[in-house]
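**Student:** Structure, please.
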Amino acid sequence: MLNDILKAIPIGFGLSFMIGPVFFMLLQTSIIKGARAAIAFDLGVIFGDIFFILVAYFGSQQLLEEIKDDPRLYFFGGAVLFSYGLISYIQKKKEKENNIESVDKKAISKKSTYGKLFIKGFFLNFINIGVLGFWLLILIGIGPQLDFDSKRIFNFFAVIILSYFITDLGKIFLAKQLQKKLTPKVILKIKHAVAIIIMICGILLLIKGFIPNKDLGIE
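**Tutor:** From the prediction side, this is the model:
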């Protein structure tokens, strides 16, 4: 049992620092909207991971192998991700420079309800089909080591999710320390930067749909 836990903790810790749209959105939410909002967003992300873990565990391995490499899913996820980033960028651009200084930070922090942030976190994680591939590979790799024992597998993934969430809490509260130093102008720049990063992630997903894994040198 202890050996299983020691294997799971580094995976959860490393997963928390995987660079992608969720990583940057979590930091942005923590800095701009506060720790509680970021936790709501992060819980949505985690529920997305739990959904994919359940699909990987209960689904047919052969079917999942076909799904995770289906280029149409990468096209869909990439297009949605790019569109989301583009719309966010355009919306922020519409905010006039001469109105920036009148922006109320408290109004910004309360703009989105916790429920909407939860859904946003789940949505951003859900449209990235690579997350399903990640959990499938973890399951295939660790299953034999856990003797395909359902209890051990449950405990293993529970520890991964828990260590992932605890690490995210650390990131959230560290990022929140920057909140007092932000001006409305800086807040807009952060939103623009995150929107651009999300668009880039969408483009990368689209490229992944066009180029097979073998041509990218990915096993």
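**Student:** contacts, neighbours, all on C-alpha from now
**Tutor:** OK.
**Student:** Count the residues that sit near residue 19.
**Tutor:** By other CA atoms under 10 Å, the residues close to residue 19 number 10.
**Student:** helix/strand/coil for it?
**Tutor:** coil (DSSP: H, G, I helix; E, B strand; the rest coil).
**Student:** how far away is it from residue 35?
**Tutor:** 20 Å (CA to CA, to the nearest Å).
**Student:** Then residue 165?
**Tutor:** According to CA to CA, residue 165 and residue 35 sit 13 Å apart.
**Student:** Stretch 200-211: which residues count as buried?
**Tutor:** 200, 201, 202, 203, 204, 205, 206, 208, 209 (16 or more other CA atoms under 10 Å).
**Student:** Sequence B follows; please return its structure for comparison with A:
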Amino acid sequence: MIDDILAAIPLGFFLSFMPGAVFFVLLETSVIKGFRAALAFDIGVVLADIAFICLAYFSSYRLIQSIKDEPALFVFGGIILLTYGLISFIKQKRSSRNELVNQNSKEILKKDYLSLFIKGFVLNFINVGVLGFWLAIIITIGPQLDMEKSRMLTFFASVLGGYFLTDIGKILLAKQLRSKLTSRNIIKIKKVISIILMVFGLVLLAQGWAPSEERNYVIDRLENQD
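**Tutor:** Alright, predicted model coming up:
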């Protein structure tokens, strides 16, 4: 069991630093709204990962393969991210600087943790590539764990635990930047995050339109390994 935990923790640490929409929004939430708000957001992200792991583990392999390679799901997720980022960017452009200062001062104090939790869950769950990733991990790690439920549970709990603890460290570090918050910096942060969300939305759209062979390349390589 100890070996399984030690093998899982580095993977969780690595996952925490993988660039993506969730990565940047988590940092933004920590800087602008504080530790508890970012923690609520991150719990939603982790819950989406748990849902994907359970789906990949308990569903049949063929079903997961068909779901994760469905172009419409990539396009749907891409449209949501692109639209969300575009609306956020336009909102910042239309707001006056004074409105932003007042607006964000209220946001920092706002305790709407449920909406942040849902936001974290949705942002992670609409990325079908995450489901493909967890399926690949199960395919490669499962046989090494003899597909034993107890060892699988220990391994994935340790991965998510390492991921979550690393995220807490990132949140605490990002929180230190709050002392530098000015109206100008708030505007810049929100604009940059909006652009990043649009970029990742376009990436998902591109994946949806790409030939299925390209999306299957990594999984096929893993399956053919003896």
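**Student:** For the nearest residue to residue 216 of the second structure once chain neighbours are set aside, give me its contacts.
**Tutor:** Leaving out its chain neighbours, the residue that sits closest to residue 216 of the second structure by CA to CA, 6 or more residues apart in numbering is residue 69, at 7.7 Å. Residues near residue 69 of the second structure by CA atoms under 8 Å, 6 or more residues apart in numbering: 212, 215, 216.
**Student:** wait, the second one sits on residue 207?
**Tutor:** Yes - taking CA atoms under 8 Å as the definition, residue 215 of the second structure is a contact partner of residue 207 at 7.3 Å.
**Student:** Helices along the second structure, start to end?
**Tutor:** Applying DSSP state H to the second structure gives helices spanning 2-16, 21-33, 35-58, 61-68, 71-94, 97-109, 113-125, 128-141, 149-175, 183-209, 212-215, 217-223.
**Student:** so how many other residues sit close to the nearest residue to residue 14 of the first structure once chain neighbours are set aside?
**Tutor:** Spatial nearest neighbour of residue 14 of the first structure, excluding adjacent residues (CA to CA, 6+ apart): residue 164 at 7.9 Å. Neighbour count for residue 164 of the first structure, taken as other CA under 10 Å: 22.
**Student:** does residue 164 of the first structure really touch residue 16, like I thought?
**Tutor:** Yes - using CA under 8 Å, residue 164 of the first structure is in contact with residue 16, at 5.4 Å.
**Student:** Aligned counterpart of residue 178 of the first structure in the second structure, please.
**Tutor:** Following TM-score structural alignment, the counterpart assigned to residue 178 of the first structure within the second structure is residue 177.
**Student:** Quick check: the gap between its match and residue 35 of the second structure.
**Tutor:** Distance from residue 177 of the second structure to residue 35 of the second structure, by CA to CA: 12 Å.
**Student:** Give me the more crowded residue out of those two.
**Tutor:** residue 35 (18 against 12).
**Student:** Contact partners for the more buried one?
**Tutor:** By CA under 8 Å, 6+ apart, the neighbours of residue 35 of the second structure are 171, 172, 175.
**Student:** mind giving me TSV with the residues you listed and columns for distance to residue 186 of the second structure and neighbour count?
**Tutor:** Output for those, formatted as TSV (distance: CA to CA, whole Å; neighbours: other CA atoms under 10 Å):
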residue	distance to residue 186 of the second structure	neighbour count
171	17	24
172	18	17
175	14	20
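**Student:** I'd like those written out as CSV, with distance to residue 137 of the second structure added.
**Tutor:** Formatted as CSV, the contacts of residue 35 of the second structure follow (distance: CA to CA, whole Å):
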residue, distance to residue 137 of the second structure
171, 26
172, 29
175, 32
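**Student:** Touching, residue 120 of the second structure and residue 42? I think so.
**Tutor:** Yes - in terms of CA under 8 Å, residue 120 of the second structure counts as a neighbour of residue 42; the distance is 6.1 Å.
**Student:** from the contacts of residue 69 of the second structure, which would you call buried?
**Tutor:** Taking 16+ other CA under 10 Å as the criterion, what is buried in the contacts of residue 69 of the second structure is residue 215.
**Student:** Just the closest of the contacts of residue 69 of the second structure to residue 106 of the second structure, please.
**Tutor:** Nearest to residue 106 of the second structure out of those is residue 215 (CA to CA; 43.0 Å).
**Student:** separation between the closest one and residue 132 of the second structure?
**Tutor:** 9 Å.
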